[in-house]
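Asker: Output the structure for:
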Amino acid sequence: MAETEITLPANPLALEHQVCFALAVAARTVIALYRPVLEPMGLTHPQYLVMLALWEHEPVSVKELSGLLQLEPATLSPLLKRLEAAGLLERNRSATDERSLAVALTPAGRKLREQALEVPPAIVERLGMDVDELMDIQARLTKVIAAATR
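Answerer: Presented below is the predicted three-dimensional model:
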C-alpha cells in the first residue's frame, strides 16, 4: 500500500489550524445555545442527552446507557441520580442480575418527550443553518469520533 503524503499548513501550530480548537469552541458554543431551550424543561445538556438515549432505548442497564452515551459510569451516575430526584426516571436492580441497575422512564419522563420535540427545531433556528448542512456536519463528526477511537 502506498503511503499518503501529508501536507501541513505553513504554520502547523497556528491555533486556527487546530482541529481540537475548532471542535472545542464549536462544542462550547453549540451547547450554550441549548441552555435557554432546555431550561424550561428543567434539564441541563448532559441530562438532555441521557433523556434522548432513554426515550429511544428504555429500559436499559446503566452499563448499556454508559456505552450509548460514551460516558464512564462514574460520570453517568450523578446525572441519573439528579434525573431520578426530578422524578423523570427510576433505577432498579435487574430481576435477572442483581449486580445490574436497570434504568426506566417514569410517566413524567415519558411525557417530557413531547416538550423535547421542540428542541431540535429551536436549535436549527438559533444556528440559522440548513438542516442538510447540519446533518452533514453530524456525519463528519461521527467519522472523526470513529477515527479517534480506533
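
Asker: Could you use CA atoms for every contact and neighbour count after this?
Answerer: Noted.

Asker: how about the strands in this structure?
Answerer: Along the chain, the segments classed as strands by DSSP state E run 60-61, 89-93, 101-105.

Asker: Mean neighbour count and distance to L69 added to those, as TSV?
Answerer: Supplementary listing: the strands of the chain in TSV, determined by neighbours: other CA atoms under 10 Å; distance: least, CA to CA, whole Å:
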stretch	mean neighbour count	distance to L69
strand 60-61	20	12
strand 89-93	17	16
strand 101-105	21	14
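
Asker: Would you do the same for the sequence below? I want to compare the two.
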Amino acid sequence: MNTFTKAGLVAIALVFAQSATSVAFAATTNLPSLHQQGAVTYLSGGVGSDQSDALKDVMHQYPLVLEFTGATRQGNEYLADIPVHIADMNGKTLLNATSHGPFMLASLPNGRYTITASHDGKTQQRVVDVKSSGHVRAMFVWPTQPEGSTS
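Answerer: Next up, the predicted model:
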C-alpha cells in the first residue's frame, strides 16, 4: 500500500471517529439536568422526541427507570409533572421530587424500595428491588378522561 493510500485511510478513519463522537455528544446534550438528593442521583424528562431518545439511550446506565403514562382509547400518552416519592423498607425517604416528563432515571443503592407516584388525584405504588447488576423498570399508567367527559 502506498503512502498516499495509508494517509487517505487514516483520514477517513478520523472522520468516522469524529462523527461517532459528535453523535454521542449530541445525544448527551439533549439530556435533562442531573439532580442529587441525598444518596440519590436522578434525572427526569422526555418531553419532545430528542430528549426522549436521549433518555432512552442512557437508561441502561441507571438501576431504576420509572415511566409515567395515561391510558386513552387511542393508546398511552406520556405524562409530566408527576410527584414521586421513593422510600426504603424502613420508611426512610430517599427521594421526594417531581418528574418533569414521562421518564425518571435514578441511581439508588442496592435495596428494596416503595415508589409512590400521583397523577390527577390518584396515587399508585410499586415495590422494586434495585441491584447494581442490572436495572428495574416500573411503569405507572393512569386511566385518563377523554376531553369533554364529565364523569
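
Asker: Would you pull the TM-score for this pair?
Answerer: In this superposition the chains share a TM-score of 0.29, using TM-score structural alignment, normalised by the length of structure 1; 72 aligned residues with a CA RMSD of 4.8 Å.

Asker: Let me have the strands of structure 1 in CSV, extended by distance to K111 of structure 1.
Answerer: Conversion of those to CSV gives the following (distance: least, CA to CA, whole Å):
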stretch, distance to K111 of structure 1
strand 60-61, 18
strand 89-93, 11
strand 101-105, 9
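
Asker: quick one, which of those is nearest to R140 of structure 1?
Answerer: Judged by CA to CA, the one of the strands of structure 1 that comes nearest to R140 of structure 1 is strand 60-61, at 27.9 Å.

Asker: What lies in contact with that closest one?
Answerer: Outside strand 60-61 of structure 1, the residues that touch it by CA atoms under 8 Å, 6 or more residues apart in numbering are L54, S100, L101, A102, V103, A104.

Asker: Relative to Q115 of structure 1, which of the residues you listed is nearest.
Answerer: Each of these was scored against Q115 of structure 1 by CA to CA, and L54 proved nearest at 15.0 Å.

Asker: Skipping adjacent residues, who's closest to T123 of structure 2 in space?
Answerer: In space, not counting the residues next to it along the chain, T123 of structure 2 is nearest to A117; the distance is 5.7 Å by CA to CA, 6 or more residues apart in numbering.

Asker: thinking again about what came up before, from the contacts of strand 60-61 of structure 1, which two are the most distant?
Answerer: Greatest spatial distance in the contacts of strand 60-61 of structure 1: L54 and S100, 16.5 Å, computed using CA to CA.

Asker: Compare those two and say which one has the larger neighbour count.
Answerer: L54 (20 against 16; other CA atoms under 10 Å).
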